[in-house]
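K.L.:
predicted model and sequence below, questions to follow.
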Amino acid sequence: MSGATGGPGPALLGVRHHGPGSARAVRAALEQLRPDAVLIEGPPEADAIVHLAADEGMRPPVALLAHATDDPGRAAFWPLAAFSPEWTAIRWARSHGVPVRFIDLPAANSLALPGRIGGSEPGADEEPDAKAAPPVDPLAVLAATAGYDDPERWWEDAVEHRHSTLPADGALAPFQALAEAMGELRRAFGRAADDARDTAREAHMRLKLRAARREFGDAIAVVCGAWHVPALEEKRTVAADRQALKGLPKVKAELSWVPWTHRRLARHSGYGAGIDSPGWYGHLFQVPDRPVERWLTKVARLLREEDFPVSSAHVIEAVRLADTLAAVRGRPLAGLAETTDAVRAVMCDGSDVPLALVRDRLVVGHDLGEVPDSAPATPLQRDLTRLQRSLRLKPEALERDWDLDLRKDTDAARSRLLHRLRLLDVAWGEPVRGRGGLGTFRETWRLCWEPELSVRVAEAGVWGTTVPAAAEAKAESLAARATDLAGVTSLAERCLLAELPGALPTVLRALADRAALDTDVAHLATALPALVRSVRYGDVRRTDTTALADVAAGLAERVFVGLPAACAGLDTDAAEDMRGHLDAVHQAVALLAEAAPPGLRERWAGTLRRLAGRERLPGGIRGRAARLLLDDGLLPEEEAARLMGLALSTGTEPAEAAAWIEGFLGSGGSGGMLLVHDDRLLTLVDDWLTGVPAAAFTTVLPLLRRTFSAYDAGVRRTLGEVIRRGRPDTGRAGPGGEGARGFGPGLDEQRAAAALPTVRLLLGLDAGAGEGAGEGVTGAAAPALAGCGAASAGGVA
């Protein structure tokens, strides 16, 4: 057998990781060489599980996952796609009954070393060491030498588009040329690449290669990164290689197969390829011929599925344009750049919006691999897999929204699982605002499975062997370590959402202890809404929340007692924060009233009356308390007008009066509608505003602008129309006589006639009858047009 440079010895097949051209060349070389063993760059611990690559349930992209047994968060991945040369070599060897050995530095050593080693990837809290990467990008140097400014384009031209021109018996020629190029690069850049880690890795590869030659002879094929080929050809003594490995740190490591995604292949992780277009590379590897035509057909199919008007003529024209661009640019075949330009010009009408969809779905892709059930896994991972199957929640790399109805048993179980995983820091799903309303019996989750979640599951395995047991243990631990009331309150809510009755007593004890020690009313007010939400969720999920309701009621009583004193002496920012707490407590009391002891709402109303009538409190808080009482029907309109008159009297500072107005009206569209429909309040505001001295007006204006900007556009327009027609008189329903404010007193038939044909069409009447501005409005269309005419006359859009 010949080496990569043509000499005797093992065949050194230097490859580009995740390169489809390299994968095809490796397959051709193995067919020609028929080796007795295949050696692959990777952790030797994977020898015990490499046989699973031939399992029917294994579907790439997948990855070898290694993690430290005592610290699962320290993990490393070796990802493999269908077009990876290492995967091609493994599958060829397994199908031909040839042994496979991994020869890189063991994962036990690479996980113990800082930074990245080979295919390792730092944990979530670890930054990669820049020295772990070679000091030079070999592809970039070779591309620049050939006159290319884009390494990917050079690789396509030199490898991907010329594979069919190689002679059948010349499968080793590309590897020999690449080995020579790498040798020149290593000599040109000196020994800088051989830092301690690369030196250790290549020393271990040489030792494993010697051991394989003793076992199998020279009929061996070695598949490794092309950068390492010159190092494997070097003549080094066994003693020198062993010395390079002496003293390396070591940890106990576990290896398994995990699913990977194309999106993660597009990042600079794992084997370090960081390819930008895994979907395109997969296409080049899989199609037997006419790659450009087949690719553009895929693009057309995708765009048609998304309702873009793309026809067969578009595909034909795009193929012609791509081939023309390749000829103009001197390329042997149209590549990704040419096909992308053709798609933009022909199928997307020059727009990058549909082109972004093509890149996301096809150029990168959302493929998620699968591993067989027989693959090694932690007990927690196996329990999670079982739950995913029983609940029909298949992990997917593409983001997908799930609307859950908690009244259904299956959806409730799905919700419990997702909440338990979030408690374990396995963020498979994120809650999002749903489209189905605000009912507590509905939840919307956005699910997306990322490979890193396998590491998170391994980390969570320290808490238990099943998802419920692990979540309960984690919740109890968090309750014991919690130092603030808000944190324990949030934890109690999460325990109810995840339905963890075993952990709830521990959490409630911690909650009661923190609540008894915390005297800050703001903290208590912040914690109360979360507790009340927990009680409400317990009702929907059929969970007993009696103990939690008692704690929430006690917390509410402490807020009632301490709130008036806590509101005194606040500056502007603190008063605004307290006003937010006031709104939150008010909503919480309304939700808690059914489960709390009798009289809770009455005691809260008494607290609001004290706040509204105490002169020394900030104006925003007094105004908000008055508004909450008015909304609940607990404050007569006459009393509200009296409080407003006092707050806006001449003796009140303009800034304080403006703060009262903001507190009273600063609640979006509802505040504006109150002014639209209540003449007396509008008159009071108008009297105060017109009486503000000119010197103080510039101070008041920003506060008023902030208040009125919160109103809906339609409310502001209606309010402006009311003011434009003149200030209303108390007791009149509208400036024009009868009718609601903002609407005219009668029908303007001339203006309404313009809408007559459309209304007749909507009502299914004869569209041609009654046309013309001079005709009267009668029949079935009259009621509808009466509303339109009134709106037109009053100026309401």
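P.N.:
Yes, it's here. Here the structure is a predicted model, which means the values were calculated and not measured.

K.L.:
could you use CA atoms for every contact and neighbour count after this?
P.N.:
Fine.

K.L.:
quick one: secondary structure of residue 430?
P.N.:
Secondary structure, DSSP: H, G, I helix; E, B strand; the rest coil: residue 430 is strand.

K.L.:
included below, for side-by-side comparison, is a second structure:
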Amino acid sequence: MGGLLPRLPRPGVVTAAAAADRVVVLGIRHHGPGSARSVLAALDELRPSIVLVEGPADAGPLLEWAHSDDMQPPVALFAHAVDRPGHAVFWPFAVFSPEWQAIRWAAEHAVPLRFCDLPAWSVLAGSGVRHVAADARPNASPAARVPDGGDAEGSGAGASGTSGPARRVPVGDAEASGAGASGPARPAERHRPDVSTGSAEASDPNIGAAPDEEIVVADDSRGDPIALLAGAAGYDDPERWWDDVVESRTGGLAAFDALTEAMAELRTVVPPDSPREAAREERREAHMRQAIRTALKDTDGVIAVVCGAWHAPALAGRLPPASADIATLRGLRRRKVALSWVPWTHSRLAGSSGYGAGVTSPGFYHHLFTAPDHPAERWLTAVAGALRGHDMPVSTAHVIEATRLADTLAGLRGRPSPGLLEVRDATLAVLCDADPVAAGFVTSELEVGELLGRVPDDAPAVPLAADLTVTARSLRLKIDPQEKIVDLDLRKPQDRAKSALLHRLLLLGIRWGTPTEPSRQSTGTFGETWSLRWDPELAVAVAEAAGWGSTVPTAAAAKVADTARTSTDLASLTQLCEQVLLADIAEVLPEVLQELDRRATHDTDVGHLLQAVPALVRAVRYGDVRGTATDGLGELARQLVARAIAGFPSAISGLGDTSAVTMRDRLDSWHAAVDLLVRTGRGEPERESWFRMLAEQLDRTDVHGLLAGRIARVLIDRGVVPADEAARRLAARLSVGPTASDKARWIEGFLSGTGLLLVHDRDLLRVLDGWLTALDPLDFLEVLPLLRRTFGEFAAAERENIGAVLADLDSEVRHDAGELPDIGRAAAALRTVALILGGGR
């Protein structure tokens, strides 16, 4: 075995009878407050000499930090492959998790504690199959899974199981601590899900399947096994049955014995999903039994085993021969892993989040565990406080009435006490006046919540994560799961340092912050606005980025240097220059500029030049804002402008509709960039040469109408072509051309973006109106979509002003033609309208 298993006893050393007498198995629902209370009551009654908890066996050294007062759930054990940090597994714990309460009980009573499930090195080594479980509630849809045949490296069972960017799927039981790498929950555990797992690729902040894996929905004709027990008890809702029978119980060993017996019956009638799943479960349970045998050797007292209820029948009673379990575990693959504690959140435990462990209302479960006396009354009081926070008039009388209604509903439904369904109904009916929007505040803020756990500073962590934590704390950036908008003034050193940190994290693929549109408080180019939100799975991105360096600045610089060497796109290189300056890692800028200069020398595509210059010019501007020397960037930008001037005339010949739209958009950003370059004190000669070149393209007939119209508009706006020329050029363009749609494209290019020119130039509007009204019906139908798209881009006030000017033009035409309104003919109609409006005759 080469040391793969910890201290395995020889077969026959521990008798089966000894195990049956000394081992007590406590089958629980992971993240169940009722199960947690029952575990505590059972441990107080048993006073075991050792406690075994379902969890990765090689995470034992991390248990000492679980005893720290600075460790505040929800937290998660985090394991990742050293050679591929994105290949990772999480084991979350909440304060109401039975496993967590068992860990705390062992620490408080100085009782030895061990994890007993397959170690993380086995989970992350994979078993050649990857599964993704569906929502772990009893009434959930069948499990979604990837067909067998994935590889152990990236898509094996050790890989995660959440989702790709297009679809997020909660993860149930797998190969670690009840939920190791990826497998779907065993039948009963779809109701009592094990802890979640996940993996991610470096380029994707979302935890998910590899792009080439197909997720399909399995046909689970068995249905939910827990529903069998609920149906036998006369319940039509398995979730409600579980809450009544398990979560609402007060504890006692008898309840665990009854649950183990029920699960044993279920295991005889509910087969595994596949032979591969059966083999995986056999390995897990074999490892747990071996851990029990080792504990039996090491102690003479009672051994308490806290595990998922589905596994309880396989661990309770007389143990089978050890030789069979050793054979089952022989040949386990191994992978070097690193383990640490990371903060977790309630929302990531919720099945509705798409990356949860099937706990639909972790905030309510937390309340049930921390407020066992009068939970309904205390909960509804908290609900009233949350609603008052949204300016809703909720009084003490409302709370009293809602409590009475919840008690009455529980009695009518035959429940021992009000549960989540009853307090929900009472909240909606009494506290929210049947307003589902108001009730939604309660769901998001209380039932789920965004409680973020905390990990001791001295706990093992990825070096990059430790540096990030220290840096964020020094900059007073709070790591918080709640979204927060932060305005930064780059003239202040503290804000500039915050900006640099967030940009460095973006370069590393750690999307803690997302740039947003500046708020009203921002100060022009000196201001930035960020949306900050910390998701627990960012720990995977941090672990992946740790391969670039042990601190955020060094890791970002190394990642940039590698990206510059491997990039094949001129525009992406110029954007990288911009990002380097934003991240304040100017030491790597010479290397990026060298690669950019080399690439620009060989790239003759004018479209690439047009696309590359804006980012380069923004980098020059950002350098000015931050005080960074950017002379090299400015000179390179001028060179690219000169090359674009030489190649532009041939690049715009014979373009199709799609290419013309792309070129038009690039021209718009290009002109803004060139203007910005001039404002920085560079590029004035190049801008004049550019506009002279554009003027030479005005009368060309081989240029797409969209581009020709845009060129004419740019030259008029810049004063290169006199404004009084606009109407004449429009009239000339509309008088020639093969089709009406070609003319409409020229109009779209000329007018798109703003309609102020039509408001202020009546001659231009008169020419356009005359052409449009003179079209025959078929041509009108052909150009209408193009014109509607063009005018649809105008602001509402601009369209209103254009309509007013058109009305004035129409009045002028009628007056010139002698077509004055006949007041006498209109008098009868006016009298009728006056009567209708109550104005008399």
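P.N.:
Perfect, thanks for sending it. No experiment lies behind these values; they were computed from the predicted model shown.

K.L.:
counterpart of residue 652 of structure 2 over in structure 1?
P.N.:
By TM-score structural alignment, residue 652 of structure 2 lines up with residue 567 in structure 1.

K.L.:
quick one: the helices in the stretch 51-200 of structure 1?
P.N.:
85-95, 107-110, 138-145, 151-155, 173-188, 196-216 (DSSP state H, counting those that start in this stretch).

K.L.:
what's the burial count for the match of residue 652 of structure 2?
P.N.:
21 (other CA atoms under 10 Å).

K.L.:
for residue 801 of structure 2, which non-adjacent residue is spatially closest?
P.N.:
Counting by CA to CA, 6 or more residues apart in numbering, residue 759 is the residue found nearest to residue 801 of structure 2 once chain neighbours are left out, at 6.4 Å.

K.L.:
I meant residue 56 of structure 2, not that one.
P.N.:
In space, residue 56 of structure 2 comes closest to residue 119 once its chain neighbours are excluded; the distance is 4.4 Å by CA to CA, 6+ apart.

K.L.:
please list all residues in contact with whatever residue of structure 1 lines up with the one you found.
P.N.:
By TM-score structural alignment, residue 119 of structure 2 lines up with residue 106 in structure 1. Shown in contact with residue 106 of structure 1 (CA atoms under 8 Å, 6 or more residues apart in numbering): 43, 44, 45.

K.L.:
recalculate using a threshold of 10 Å.
P.N.:
By CA atoms under 10 Å, 6 or more residues apart in numbering, residue 106 of structure 1 lies in contact with 42, 43, 44, 45, 46, 66, 117, 201, 204, 250, 253.

K.L.:
ok, residue 130 of structure 1 to residue 142 of structure 1 distance?
P.N.:
According to CA to CA, to the nearest Å, residue 130 of structure 1 and residue 142 of structure 1 sit 22 Å apart.

K.L.:
which of those two has more neighbours?
P.N.:
Neighbour comparison, residue 130 of structure 1 and residue 142: the larger count goes to residue 142, with 17 against 10 (by other CA under 10 Å).

K.L.:
so the more buried one sits against residue 182, correct?
P.N.:
Yes - applying CA atoms under 10 Å, one finds residue 142 of structure 1 in contact with residue 182, separated by 9.3 Å.

K.L.:
quick check: end-to-end length of stretch 685-704 of structure 2?
P.N.:
28 Å.

K.L.:
and which of the contacts of residue 106 of structure 1 is nearest to residue 602 of structure 1?
P.N.:
residue 66 (61.2 Å; CA to CA).

K.L.:
in contact with the residue mapped onto the closest one from structure 2, which residues?
P.N.:
Using TM-score structural alignment as the criterion, residue 66 of structure 1 maps onto residue 79 of structure 2. Counting by CA under 10 Å, 6+ apart, residue 79 of structure 2 touches 56, 59, 85-91, 120-121, 123-124, 197, 337-342, 540, 543.

K.L.:
roughly how far apart are residue 79 of structure 2 and residue 70 of structure 2?
P.N.:
According to CA to CA, residue 79 of structure 2 and residue 70 of structure 2 sit 21 Å apart.

K.L.:
next: residue 121 of structure 2.
P.N.:
28 Å.

K.L.:
more crowded one of the two?
P.N.:
The neighbour comparison of residue 121 of structure 2 against residue 70 (other CA under 10 Å) goes to residue 121, with 25 against 14.

K.L.:
nearest residue to the more buried one in space, ignoring adjacent ones along the chain?
P.N.:
residue 335 (5.0 Å).

K.L.:
residue 6 of structure 1 versus the counterpart of that neighbour in structure 1, what's the distance?
P.N.:
Alignment note (TM-score structural alignment): residue 335 of structure 2 maps to residue 251 of structure 1. Residue 251 of structure 1 is 40 Å from residue 6 of structure 1, where distance means CA to CA.

K.L.:
swap in residue 381 of structure 1?
P.N.:
The gap separating residue 381 of structure 1 from residue 6 of structure 1 is 48 Å, by CA to CA.

K.L.:
before we move on, what about residue 450 of structure 1?
P.N.:
43 Å.

K.L.:
who's more crowded, these two?
P.N.:
residue 450 (19 against 14).

K.L.:
helix, strand or coil for that one?
P.N.:
Under three-state DSSP, residue 450 of structure 1 falls in the coil class.

K.L.:
which residue in structure 2 aligns with it?
P.N.:
Checking TM-score structural alignment: residue 450 of structure 1 goes with residue 535.

K.L.:
tell me, how many residues neighbour the nearest residue to its match once chain neighbours are set aside?
P.N.:
Nearest-residue entry for residue 535 of structure 2: residue 481, 6.0 Å, with adjacent residues in sequence omitted and distances by CA to CA, 6+ apart. Residue 481 of structure 2 has 21 neighbouring residues, counting by other CA under 10 Å.

K.L.:
now swap in residue 125 of structure 1 and tell me
P.N.:
As a burial measure, residue 125 of structure 1 scores 8 neighbours (other CA under 10 Å).

K.L.:
thought it was touching residue 74?
P.N.:
Yes - the pair residue 125 of structure 1 / residue 74 is scored as a contact, 9.4 Å apart, by CA under 10 Å.

K.L.:
what helices or strands is the longest strand seen in structure 2 leaning on?
P.N.:
Looking across structure 2 with DSSP state E, the single longest strand is strand 84-93. Judged by 3 or more CA pairs under 10 Å, 6 or more residues apart in numbering; DSSP states H and E, strand 84-93 of structure 2 is in contact with strand 75-81, helix 98-108, helix 120-123, strand 337-343, helix 346-349, helix 538-545.

K.L.:
aligned to residue 402 of structure 2, what sits in structure 1?
P.N.:
Aligned against structure 1 - with TM-score structural alignment as the criterion - residue 402 of structure 2 pairs with residue 318.
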